[in-house]
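J.: what's the 3D shape of this:
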Amino acid sequence: MDRSTRRRLAVVGTVVLLLLPPLYVDAFWLQTGLFAMAAVVAAIGLGLLAGTAGQLSLGHAFFLAVGAYGYTWFAASPSGTGDRALSGLGLPPVLALVAAVVLAGLAGALFSPISGRLRSMYLGVATLALVFIGQHVLVNAHGVTGGFNGRSVPPMELFGFSFADADDGLVILGVPFGGLERLWYFGLVLTAAAWLAARNLVRGRPGRAMGALRDSEVAAAVMGVPAARFRAAAFTVSSMYAGAGGALLALAYQRIVPDTFGLVLSMDFLAMLVIGGLGSVGGAVAGAVFVTVLPHLLTHFADQLPLVVAPGSPEPGLASVDAARFLYGAALVLTLLFLPGGLVSLAQRRPALSRIRRAWRATVRRTPPHGPESSAGETADGNTLKEHTS
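T.: This is a model prediction of the structure:
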């Protein structure tokens, strides 16, 4: 079986496994998977910016907030009166999702004159201001965001089919499909589309140009790559990915509040890239799943783990969220020490190790059993000792 066939079988097997959870797992794991999908979409965007284009951003949470609140505002209808009045356009949810992604891209494009001229740490400090500005706007723009209390997220609908709890009696293989089961498949489609688009972008001419710009700006300029324009384009595309991830995150939460999109979220996304591996779409996926799922696992199994307690528990111990941060903080340190290429480098090392083992075995087979001489009376060139002495 050749390598391409094995790869196709692995892809088919992965797709089949991802289609099965709504039929077998409960709501907790489905919602955890949806959080992971939203993180994967947004992490792919940050990976394109940081890993492919070599730009650092600490404001990724701001663009997730633009996508989440943008979708909510575009899809929601006006409600409430007086100080509690909430505005909205009441667009169809699919159009609201597209508009939210475009809005996040526009926000990134407005910042692109800065992102096109700054590099590395300087861009990171500049984008840090976006998070604080975003928090101020989210808390004070009550008519759009709902203020501190946030606002409910309208469910996704497509051609009259609702991806939320509905009384339509939908049952598949004896399993009643509620909102999480339906939203699972919508999240899979969105994640697959984001992954395929990023993969094609990295392998195409724009990806090669951004990679050249990351490796050497002087060499890229010699090859005719306009540095400022490609940096601005990378930032805009990354913002659109963050907007799509934020919209999916809002659909999974069903209610969003400003505290969700703080500086901690931006740092989490940087941890995803470092743990998963910079410059790789697969690395962004692996890191996003690791960092997102770990806190939920610790929360779910808090009563079975030593020194870890569930949130709000009166018992002394380490809160599950804090324990998760300690663990993937330790994972960050270990990754930097022993796996500089991230988790994805483990998969890349396997073929190399296989080639080394095959080469070693071939060398052992060709080497005579007694070193330079194959026997006591025969030299390495096959002549007997008697012929040499005569």
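
J.: Could you use CA atoms for every contact and neighbour count after this?
T.: Fine.

J.: The helix or strand harbouring V293 packs against which elements?
T.: If you go by DSSP states H and E, V293 is part of helix 281-300. Judged by 3 or more C-alpha pairs under 8 Å, 6 or more residues apart in numbering; DSSP states H and E, helix 281-300 is in contact with helix 27-47, helix 179-203, helix 263-276, helix 320-338, helix 344-366.

J.: repeat that for 6 Å
T.: Applying 3 or more C-alpha pairs under 6 Å, 6 or more residues apart in numbering; DSSP states H and E, one finds that helix 281-300 contacts helix 27-47, helix 263-276, helix 320-338.

J.: So which bits of the first one are buried?
T.: The one in question is helix 27-47. Neighbour counts over helix 27-47 (16 or more other C-alpha atoms under 10 Å) mark 29-47 as buried.

J.: Can you name the next helix or strand after that helix?
T.: Downstream of helix 27-47, the next assigned helix or strand under DSSP H and E is helix 60-75.

J.: How far off centre is that next one?
T.: Averaged C-alpha coordinates place helix 60-75 at 17 Å from its chain's average position (C-alpha atoms, centre = their mean, to the nearest Å).

J.: Now tell me what touches that helix from outside.
T.: With contact meaning C-alpha atoms under 6 Å, 6 or more residues apart in numbering, helix 60-75 is reached by 88-91, 93, 96-97, 100-101, 104, 131, 134, 153, 239, 242-243, 246-247, 250, 261, 265-266.

J.: For the buried ones among the residues you listed, write the corresponding ChimeraX selection.
T.: To isolate the buried members of these in ChimeraX, using 16+ other C-alpha under 10 Å:
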select :88,91,93,96,97,100,101,104,131,134,153,239,242,243,246,247,250,261,265,266
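
J.: that older thread, distance to A198 added to the helices and strands packed on helix 281-300, as TSV?
T.: Below are these laid out as TSV (distance: least, C-alpha to C-alpha, whole Å):
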stretch	distance to A198
helix 27-47	7
helix 263-276	15
helix 320-338	24
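
J.: F159: which of these is closest?
T.: Of all the helices and strands packed on helix 281-300, helix 27-47 sits nearest to F159, with 21.9 Å by C-alpha to C-alpha.

J.: Here is a second sequence; please produce its structure as well for comparison:
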Amino acid sequence: MSEVVTRTERPAQRPVHRPVFLTRRRTYLWAAGAVLLLALPFYLDRFWLQAGLFAMAAAIGATGLNLLTGATGQLSMGHAFFLAVGAYGYCVFAGDGADGLTGLGLPTWLAAVLAVLVAGVAGGVFSPIAGRLRGAYLGIATLALIFIGQHVLFNARDLTGGYNGRDVPPLSLFGLTFDDRELVVAAVPFGSAEKLWYAGLVLLLAGGLFARGVLRGRPGRAMNAIRDHRVAAGVIGVPVARYRAAVFVLSSMYAGLAGVLLALVFQRTVPEYFGMTLSLDYLAMIVIGGLGSVSGAAIGAAFVSLLPQILTRYSDLLPLVSAPGTGGIAPGEAARYLYGAAVVAVVLFLPGGLVRITARRNRPTPQEDT
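T.: The predicted model follows:
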């Protein structure tokens, strides 16, 4: 009697391979984008270069916040505090005291490195609290950093200059000073914005690649496990408290680096800039761009930081938007309305953020895979 086999074998799933033409297209797009970014200082005026530098600094800071909030699930409302530590730390380390404010007169490249490290130390001091709290409780605790930072910035006048702020010494690296003294390249005068453009690109690329390596490696898997199920992550051997503290320090160092770049672009630091509104802007960046994604942080940062600049530039051509005090909606206020609406739209209709649109376009269809 023949034996009837009732159990059906499940066919082995073939690995999904990206079609060659999609890979080549993506490579060509990256190459074209790199060439475009390198050539922009030869064609754009100072306004657009500064706007691009603001976007680069915002992308660096948003990448750090995405490691903390998007990948590890720790809500932070105090990101602006660590940007202020980086910005003012650079001024203190690099300042020469000629303006009557405290300055150590260190080489500016060393001052930038030390400012980033000090921001990391500040994050390390707060990390025990971050390791014990989560959710809204951690958000409220980090919000306290904003109030403490604002009090220090306004009252420690010898260090910060008080309400008036303090000048930012220009960066000097390999004999090149990133100031307004013109350097002619291919008959194009390069001022501070043009020089800082390439420094910003290097910092953004290095920060993005490092964060991408963290997220794609073992630390990234541990961070996602902590975000999705903290108790289960501890059961399988993930040192939850250690990882949460380490990510908080790393995120603070990214914020410190963004603060240094912002200070160099502004050429003057003022306490009012590093308030709660800036922290909310960074949260909007990672939500709009995509939580837990390096490219999503860059997309969200570009959207949130460039929108006020564009509205300010073209306020005369836009309805209801006008200069402050003229009766219409100020460009900054209009920008907050727009990216506030964008946050709601993304949460409701595109939970993965704007980066998901690009991911869907690059995903091979079943017909292409076969």
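
J.: Just the TM-score for the two chains, thanks.
T.: Superposed pair, TM-score by TM-score structural alignment, normalised by the length of the second structure: 0.92. Supporting alignment: 351 aligned residues with a C-alpha RMSD of 1.4 Å.

J.: returning to what we had before: which residues in the second structure does the helix holding V293 of the first structure match up with?
T.: Mapping helix 281-300 of the first structure onto the second structure (TM-score structural alignment) gives residues 294-313.

J.: What's the average distance for the matching stretch when superposed on the first structure?
T.: Compared with the first structure after the fit, stretch 294-313 of the second structure shows a mean deviation of 0.3 Å (mean C-alpha distance after the TM-score superposition for the first structure).

J.: contacts for that stretch?
T.: 55, 58-59, 62-63, 285-286, 288-290, 331-332, 335, 355.

J.: What lines up with V343 of the second structure in the first structure?
T.: Alignment note: V343 of the second structure maps to L332 in the first structure; criterion TM-score structural alignment.

J.: Its match - how many residues pack around it?
T.: 20 (other C-alpha atoms under 10 Å).

J.: what residues are up against it?
T.: Taking C-alpha under 6 Å, 6+ apart, we find L332 of the first structure in contact with I275.

J.: Check V249 of the second structure too.
T.: Neighbouring residues of V249 of the second structure by C-alpha under 6 Å, 6+ apart: 120, 123-124.

J.: Looking at the first structure, which of the residues you listed hold up?
T.: Mapping these onto the first structure (both residues aligned by TM-score structural alignment, their matches' C-alpha atoms under 6 Å) leaves 120, 123-124 still in contact.

J.: top of the residues you listed by neighbour count?
T.: G120 leads those on contacts (other C-alpha under 10 Å) with 27 neighbours.

J.: residues touching that residue, list them.
T.: Shown in contact with G120 of the second structure (C-alpha under 6 Å, 6+ apart): 249, 252-253.

J.: any idea what it aligns with in the first structure?
T.: Residue correspondence to the first structure (TM-score structural alignment): G120 of the second structure is matched to G105.

J.: Quickly note the distance from the closest residue to its match other than its chain neighbours to V41 of the first structure.
T.: Counting by C-alpha to C-alpha, 6 or more residues apart in numbering, M240 is the residue found nearest to G105 of the first structure once chain neighbours are left out, at 4.6 Å. Separation of M240 of the first structure from V41 of the first structure (C-alpha to C-alpha, to the nearest Å) stands at 10 Å.

J.: Over to V225 of the first structure?
T.: 27 Å.

J.: Could you give the number of residues near the corresponding residue of the second structure for G70 of the first structure?
T.: Under the alignment (TM-score structural alignment), G70 of the first structure pairs with G89 in the second structure. A count of nearby residues for G89 of the second structure, using other C-alpha under 10 Å, gives 27.

J.: coming back round to it: what's the first helix or strand after the helix holding V293 of the first structure?
T.: Assignment by DSSP H and E places the next element after helix 281-300 of the first structure at strand 308-309.

J.: what's the equivalent of S216 of the first structure over in the second structure in contact with, if anything?
T.: Aligned by TM-score structural alignment, S216 of the first structure pairs with H229 of the second structure. Contact analysis of H229 of the second structure by C-alpha under 6 Å, 6+ apart lists nothing.

J.: Over to V40 of the first structure?
T.: Applying C-alpha under 6 Å, 6+ apart, we find V40 of the first structure in contact with 285, 288.

J.: counterpart of it in the second structure?
T.: Using TM-score structural alignment, V40 of the first structure lines up with A59 in the second structure.

J.: And V11 of the first structure, by the same measure?
T.: Residue pairing (TM-score structural alignment): V11 of the first structure is matched to W30 of the second structure.

J.: what separates that match from L133 of the second structure, distance-wise?
T.: 40 Å.

J.: between the two, who's got more neighbours?
T.: L133 (16 against 12).

J.: What's that one aligned with over in the first structure?
T.: So, by TM-score structural alignment, L133 of the second structure is matched to L118.

J.: Need the three-state assignment for its match.
T.: Of the three states, L118 of the first structure takes coil under DSSP: H, G, I helix; E, B strand; the rest coil.

J.: A53 of the first structure contacts A212, doesn't it?
T.: No - using C-alpha atoms under 6 Å, A53 of the first structure makes no contact with A212, being 8.3 Å away.

J.: neighbour count winner among the two?
T.: Taking other C-alpha under 10 Å, A53 of the first structure and A212 do not tie; A53 has more neighbours (28 against 21).

J.: which one in the second structure is aligned with that one?
T.: With TM-score structural alignment as the criterion, A53 of the first structure lines up with T72 in the second structure.

J.: Hmm, that match is touching M223, no?
T.: Yes - if you go by C-alpha under 6 Å, T72 of the second structure and M223 touch, sitting 4.8 Å apart.
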